[in-house]
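1. For reference, the sequence and a predicted model appear below.
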Amino acid sequence: MKRKALGLLVILGGAFLFRIILALCITGFETDVNTFKAWGSIVRSQGLSNVYYDENLFLDYPPGYLYVLVALDWLRSIFGLAAESTLYTLMIKLPSIVADLVTGWLLYRWVVPRQGEKAGLFFMALYLFCPAIWLNSAVWGQVDGFCLLVGIWALLLLLDEKYLLCGAVYGVALLLKPQQIFLLPVFLFFVAKKRSLKGLGLGFLGAMGALLLLAFSFVRGLDYGTLLAQYVETVNNYAYYTVNAFNLYGMLGLNWQSLDGLAGWVRTALSYGPALVMTAGGWLMYRRAKSSEALFGVASLIFSGVFTFSIMMHERYLFPALLLWLMSCVVTGDRRQWAHFLLMAGVHGANVWFVLAYQNIYVEPFSPIIVGLSVLQVLLFIGQVFLCVDLFVRGHRMTGMVQKPVSEDSWFFEREEPRLKKKDWGLMLLVTLVYAVVAFWNLGSTSMPVTCWTPQQGEVVVLRLDAPADTLRYLPGLTVPVVGESSVTGVDCTISVSVDGLSWGEEVPLTGDAVYTWQEIPYNGSFSYVKLTSGHAPAVLAEMAFFDEQGKYVPYTVERSGETSEALHDEASEVPENPTWYDSMYFDEIYHARSAYEYLLGAEPYENTHPPLGKWIMAIGIMWFGMNPFGWRFMGALFGVGMLPLLYHMTKRLTRSSGGAFLATFLFAFDFMHITQTRMATIDTYAVFFTLVMFDGMLCFLQKDLLRMPVSRLLRPLAVSGLGVGLGAAAKWNTLYGAVGLAVLFFWRILSCRRNLGQNWQRSYLTRQTVRLITGCFGCFVFLPMLCYGLAFLPQLCLPGHSLGDFWGYQTSMYDYHSSLQATHAFSSSWWQWPLMERPVWYHVTYNPGGQEGTLCTIAGMGSPLLWWGGLAALLYTLVRAVRRRRGVACFILVGYGACYVPWMLVSRLTFLYHYFPCVPFLAMAVAFWYTKTFETAGKKPCRLLFPRSPHRFWQKVTLGDGIITGLCIISVGFVILFWPVITGVPVSSSYIHWLQWLPGWFFGG
């Protein structure tokens, strides 16, 4: 009994807390939320009986929910809350949030007698944490969940044959939303099959009584005709083929397209025809069904059919179909229906998210997202029809997935530890070498001017050009006059030009002081002389060059100069003709790569908002290849390559499948974020690398036998994991988020082992073993990380003018920066936007490179749609497996993903899409997990579907699993080729870049 209560408390409490956080963090669909607030205030001030007679008031809701809004406005006035306050917005969402919880509890109560306690908890959790459900209530602020609760209650009363009460509750449902009318056919089916005229009469009386009684306060003199007209107006209020509903008309590009000009009879047929057809088809299915509980599947099919084929549908009209289909899954236990439910929930959730995310942005009707999701919805409906016929008419069921939960050891530690075989080494090296070519290809220029001109205050330099020029190009640099102090940078100079060296033009100040980033000043006319005058602030120029109208370099000599003026043109051969990202620093390279160079020069680093290890690693590449783009990007690309063997090793240990490990590694290797971030000199690459190290070490520990293995051997992988924590923290603090997941996995492993021990002496031994392990963990996860972290600062603290006492000052400086950061950025995004790539980070653009009009070089940080969007579906599958089967593999993936993602929900500072990068390897693992569990049996058989008659032995050995891996890899490479210009900055036409901007939040400069 206690475990039952605890399970209910954890699921309901977690779902409630999760929704409250979402409701407070996200305003939702502001138009709807503000409309609800206004209706509550207006109805309370004008009186219930007046609102439907006010011609100046827009009110397209029936009376039912107005009672709730009036009550909420009354509470607002009592507590003195402002209408625009966050707390009142939460109150507006609260009825739907509570309704979600009550619906989940009702589902639990309904499932338990049929499948048991664990199944009841599972189905309740699945419903409450389904994104399509909480998006509607906690994020959007809509009331579909509230209305669905009443409708489902009526349906359950119907199955209990409580006709009068059922009719009354259904009458309330109709007063809440007109769309509840689509439940009416199943009520009629039930009484028709029972041949109960008494039930029909009682239901009718109950419904009419509730309708008339609750609507009485809103009419004058029994004028119910006004309310009936309101219902008709609500149905016809949006005269468009589809209002953001991704259905047949969305597939045809008719989203928000007006029905004006459509013949009246055609409009009527498209409005009511699908409902009539679905009603007739539903009756034929229900009449043949053996169980009255087939009502759930038939009702879901009616909602889906009307949503897919009727005009004037909104995106949320499919909402009731999800719960009805889920309840049908409980009844049938058919695993095909389970897969269909997950797809259906995913497509509907994506539909709602899309509308919510782009509520104030115009989207082309033929947007690939709209058309693609609409096609999926049509296909899902067709599949639902076939499933219903097979389940309810033919009586065929494919059970075995959901009937009885399986209890098994979460970490299967009794099995032999998986090892890499020759095949694994071959596959791992293959994908690693192929990606290495991609990573280092065209990484950056291997040469760049380094020596700098550092003029004295007021120094004047006159340059005579060998030929007329019209463009000036210069490279800001840096010097370190005093070791241990900050470097000197700046461009405090003015420049004036002359044709003859006698008459000088206006002095123009140099701008753009980002070091080692080529700057350009074009002039309207040509010139032959240039005069540079330094100002009061420092000026450090690594090189200055001039180009003529044809873009060719123009040599020059110094006519009047200071002591160091020769440095202005001593490296003329290294001046690029068409500078882009290839020759310059871009995005955060101007901070991180610069600081790496300053470390080598013995200067106080310019960027001290992150720990120094990542920049010291970059400095190794600069030592090897020089201060140039290839040098400062080399180590990031190398660590990006190094991530792949780590991911392969981890996935192979998790899934015990070479194919799954190869698939995960390949998809991650050719993920856009992985390619772009690792080819750029920023510290995020090292944070992700060390995150993989620490989780790989923990996984090795999880798969060891805690009883038979000595503590010294158990501590080895924990030491590797702790090393990853320390090095990761020394590169970027947010790596510590993953350390929370390590703690969860460690103690989960201990408890899992204890639960599977049957004898007291074994438990006693495990207790002593646990004490030894925890003691060792202080060394692995406290002492070792602190040592790594401290040593990373040691070179900096040993500089002249510094001491070990400065260590704490650096920590407080970093914390103060991040905790008080109030900056804004056009391409920032919130945590809830990351999984669906709503706002990629635009890193760089060069328009018309090489003088080619209509072209550009652009780089943006985003993910591969296949891995990021497909990975979400795989993650949902992993969640289902974790809850139902309690599989350690699934739990490991979910804990890793959650540890890297969930903490960002609590961060209020400016965030970007690349902060999601550490989560991406776990998406790849989820895809591999889905692959191994779905095709571990079918994948071993020859794929007759692809090669049914091939006599060749090779094709006869090709399995379905091989086909899936090959297909996914081809799609992944196809996406890379398609987006290659955006990933790597290859010059391409602006129109092509514009075409790649599939979502309104995607902007790459085209």
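-> Received it, and whenever you're ready, just let me know what you need.
2. Please make it C-alpha for all contacts and neighbour counts, starting now.
-> Will do.
3. The longest strand along the chain: which residues count as buried?
-> Counting by DSSP state E, the longest strand found in the chain is strand 519-539. Buried positions in strand 519-539, judged by neighbour count with 16 or more other Cα atoms under 10 Å: 519-520, 526-535, 538-539.
4. which pair in those spans the largest distance?
-> The span of the buried residues of strand 519-539, defined through Cα to Cα, is set by 526 and 538 at 28.7 Å.
5. all strands in the protein, in order from the N-terminus.
-> Under DSSP E, the chain gives strands at 242-243, 313-314, 460-476, 491-498, 508-509, 519-539, 541-547, 553-554, 556-560, 841-847, 855-861, 988-989.
6. between those, which one is nearest to residue 763?
-> So among the strands of the chain, strand 855-861 is nearest, using Cα to Cα, at 50.3 Å.
7. what helices or strands is the closest one leaning on?
-> helix 672-678, strand 841-847, helix 960-984, strand 988-989 (3 or more Cα pairs under 8 Å, 6 or more residues apart in numbering; DSSP states H and E).
8. Mind giving me the packing neighbours of the first one?
-> Packing contacts for helix 672-678, counted by 3+ Cα pairs under 8 Å, 6+ apart, involve helix 629-655, helix 684-702, strand 855-861, helix 960-984.
9. what's the closest of the ones you listed to residue 209?
-> Here helix 960-984 is closest among these (Cα to Cα), at 57.5 Å.
10. Now do the closest one against strand 841-847, angle only.
-> Interaxial angle of helix 960-984 relative to strand 841-847 (axes from the mean of the first three to the mean of the last three Cα atoms, to 10 degrees): 60 degrees.
11. Identify the residues contacting helix 960-984?
-> Applying Cα atoms under 8 Å, 6 or more residues apart in numbering, the contact partners of helix 960-984 are 659, 663, 666-667, 670-672, 675-676, 857-861, 864-867, 931, 935-936, 938-943, 986-988, 993, 996, 1004.
12. Can I have the buried ones of these as a PyMOL selection?
-> Here is the PyMOL selection string for the buried members of the contacts of helix 960-984, based on 16+ other Cα under 10 Å:
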select buried, resi 659+663+666+667+670+671+672+675+676+857+858+859+860+861+864+865+866+867+931+935+936+939+942+943+987+988+993+996+1004
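13. How much space separates the closest residue to residue 193 other than its chain neighbours from residue 298?
-> Of all residues not flanking residue 193 in the chain, residue 287 sits nearest, at 6.8 Å (Cα to Cα, 6 or more residues apart in numbering). The gap separating residue 287 from residue 298 is 11 Å, by Cα to Cα, to the nearest Å.
14. what about versus this one:
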Amino acid sequence: MTTPAADFDELVTRDDTAVSTGSTNDTEPIGTRLDDWWGRMLRSPLRQRLWYWGGPIAVTLLAAVLRLWRLGDPRSLVFDETFYVKDSYTLMKFGYEGSWPADADKSFNAGNVDVYTSAGSYVAHPPLGKWLISFGLQVFGAENTVGWRVSTAIVGILAVVVLVLIARQLFRSTVLATIAGGLLAIDGHAIVMSRTALLDNFVMIFCLLGFWAVLLDRGQSARRLSLWLTRRTDAGRGTDWGPALWGRPWLVAAGLAFGLATAVKWSGLYFLAAFAVYTLVVDAVARQHAGVTFWVSGTIFKQAPATFLLTVPIALAGYLASWTGWFVTKGGYYRDWADQPGNAVTGMLSWVPHAVQSFWHYQVSVYGFNVNEHSPHSYSANPLTWLFLVRPTAFYYVGQDQGQGGCSFSGGCAQYITSIANPILWWAATAAIFYLVYRLIRYRQWQVGLILMGMVAGYLPWLLYTQRTVFQFYGIVFEPYMILGLVFVMGLLLGTRTDPTWRRLSGVRLVGFFLALVIGVSAFFYPVWVGVQVPTWFAQIHYWLPGWR
């Protein structure tokens, strides 16, 4: 059983061993009028190229509009922007995060942004995400709320592009790739995270880039293994353990991407570890299929060291590079810790530079803080509930009575921003992920395994921290893989143009109805994703579950 694989000029997918719900014969009608019309539309090479690029460009433009419209509203710090925007500003000024007085938000919102001090501030996350936010501050100014959020918005738009390219590589279908990008473009979770200056969108894009690199390396390494074995066989030499494949630029790129994700938040480490193991498993299976005699030990003793050296050093270099500002200045938090009497290491490690000792102490301290963060929060959500959308995070809420703040409704108004995903899309994607687990066990399709690996890296580690204070919006890092899983299932439902007409029509109608429903729900939720002033009753009818309030 293989996954649907299509040329870009087909309506959906062509599966060499198509999944079918019924038998076919030579007299049973196949395809639909829609297939015939689509075939006529893409008859010429020019039209094929227009569709090849046109669909992805269209969903990218849609994503840009939904993320950039009214980006500067609300004109105040939203949720954890209070940390990251201000930290980004002082990082830009000093090269490290400075300190702020307790009432700094009010002043910052009013445009008086220079109320910081040069004293180093204790921060729980590495600097890269804040450096990226600071680019927007440099372009638009820290007084401009667009400058706070434009970096995350751009990343959210780029994520749609990357997801389209990944989906096309996985499914060999422009239709399915366009659907994947379109679903990410219109989902509320992705929209809100792209319109708020938090760090998680940056983790998501770097992990997604690493995932793409792993996908590209998979095909490249298989071809190089086959070429090596052919040469050995032609030379009359044994295959034994097989080669250590060093020429793997996409694997190096994956290591760098995951290292940069870690330089935003430490959760990027889970992707580095998970996909390092994944690539070794793929290498082992490839060796077995190629006829390598000792394919297990060959992977462990020859390829594993090479894979480690191709990924881990570059990941570490990317992480350390993000701390350059802390190293080259003197004011960062704990920067002179080892210089204080009694703190520096003695004995065999006394030669280690004090800056490195201070840095290590800082990292250990941050680890302890993150692991033991149990402060109660009204929007904390147990990771076990994330897939079911039980407790989304409300980022912003301002209520107005009639006559206040431009409110003209008798029951009052609300400006509300909730990071809830499109619930129909999210729940369907969750169901698809569970189905893919079954499908991997049953058919062992590599595309399914790769998609699920994204979920393993992005979601499963959080189940170790069910007692820690965590939030539903952390799920943005694995949302692209939920969408890929859902689109994979859509491809199965759509079938192929060689399917019986009744099956083809059923699949097209079902997927079409689902997409129309998702679009309608996104239109319904969009005002409470972007903080448009709405009647209070309108905000309240978006509370479908008790935890959504």
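-> The structure has been received and is ready for your questions. Given the structure is predicted, the values throughout are model-derived calculations rather than measurements.
15. before we move on, the earlier item: most packed of the helices and strands packed on strand 855-861 of the first structure?
-> helix 672-678 (a mean of 25; mean count of other Cα atoms under 10 Å).
16. So which bit of the second structure is that one matched to?
-> Mapping helix 672-678 of the first structure onto the second structure (TM-score structural alignment) gives residues 188-194.
17. residues in contact with that stretch?
-> By Cα under 8 Å, 6+ apart, stretch 188-194 of the second structure touches 66-67, 149, 152-157, 184-185, 200-201, 417-422, 473, 476, 522, 525-526, 529-530.
18. try 7 Å
-> 67, 152-153, 156, 184, 201, 419-422, 476, 522, 529-530 (Cα atoms under 7 Å, 6 or more residues apart in numbering).
19. so how far does that stretch sit from its counterpart in the first structure?
-> When the first structure is overlaid, stretch 188-194 of the second structure sits 0.6 Å from its aligned residues on average, using mean Cα distance after the TM-score superposition for the first structure.
20. ok, back up a step: just put the helices and strands packed on helix 672-678 of the first structure in JSON lines and tack on distance to residue 308 of the first structure.
-> Converted to JSON lines, these look like this (distance: least, Cα to Cα, whole Å):
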{"stretch": "helix 629-655", "distance to residue 308 of the first structure": "39"}
{"stretch": "helix 684-702", "distance to residue 308 of the first structure": "43"}
{"stretch": "strand 855-861", "distance to residue 308 of the first structure": "35"}
{"stretch": "helix 960-984", "distance to residue 308 of the first structure": "28"}
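21. wait, which of those is closest to residue 814 of the first structure?
-> Nearest of these (Cα to Cα): helix 684-702, 16.3 Å.
22. now the angle from that closest one to helix 629-655?
-> 20 degrees.
23. how close does helix 684-702 of the first structure sit to the second structure?
-> Per aligned residue, helix 684-702 of the first structure averages 0.9 Å (mean Cα distance after the TM-score superposition for the first structure).
24. Report all helices and strands that that helix contacts.
-> Under the contact definition 3 or more Cα pairs under 7 Å, 6 or more residues apart in numbering; DSSP states H and E, helix 684-702 of the first structure sits against helix 629-655, helix 711-731, helix 736-755.
25. for the longest one, packing partners?
-> Judged by 3+ Cα pairs under 7 Å, 6+ apart, the packing partners of helix 629-655 of the first structure are helix 422-440, helix 613-625, helix 658-669, helix 672-678, helix 684-702, helix 920-935.
26. what's the most buried one of those?
-> helix 658-669 (a mean of 27).
27. Identify the residues contacting it?
-> Residues contacting helix 658-669 of the first structure (Cα under 7 Å, 6+ apart): 424, 427-428, 431, 435, 644, 647-648, 651-652, 674, 867, 921, 924-925, 927-929, 931-932, 965, 969, 972.
28. now stretch 820-830 of the first structure
-> Taking Cα under 7 Å, 6+ apart as the rule, stretch 820-830 of the first structure contacts 839, 840, 841, 842, 909, 910, 911, 912, 913.
29. switch the cut-off to 10 Å
-> Applying Cα atoms under 10 Å, 6 or more residues apart in numbering, the external contacts of stretch 820-830 of the first structure come out as 25-26, 815, 837-843, 904-905, 907-915, 1001-1003.
30. any chance of the helices and strands packed on helix 684-702 of the first structure in CSV, plus mean neighbour count?
-> Listed next are those as CSV, based on neighbours: other Cα atoms under 10 Å:
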stretch, mean neighbour count
helix 629-655, 24
helix 711-731, 24
helix 736-755, 18
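31. out of the ones you listed, which comes closest to residue 133 of the first structure?
-> helix 736-755 (26.7 Å).
32. counterpart of that closest one in the second structure, which residues?
-> Aligned using TM-score structural alignment, helix 736-755 of the first structure spans residues 269-288 in the second structure.
33. so what's the residue nearest to the spatial centre of the first structure up against?
-> Residue closest to the average C-alpha location in the first structure (Cα atoms, centre = their mean): residue 835, at 0.7 Å. By Cα under 10 Å, 6+ apart, the residues touching residue 835 of the first structure are 863, 868, 869, 871, 872, 901, 913, 916, 919, 920.
34. Can you tell me what the fifth one aligns to in the second structure?
-> Matched by TM-score structural alignment, residue 872 of the first structure corresponds to residue 430 in the second structure.
35. wait, that match sits on residue 385?
-> No - counting by Cα atoms under 10 Å, residue 430 of the second structure stays clear of residue 385, with 11.3 Å between them.
36. Looking at the two, which one has more neighbours?
-> residue 430 (21 against 13; other Cα atoms under 10 Å).
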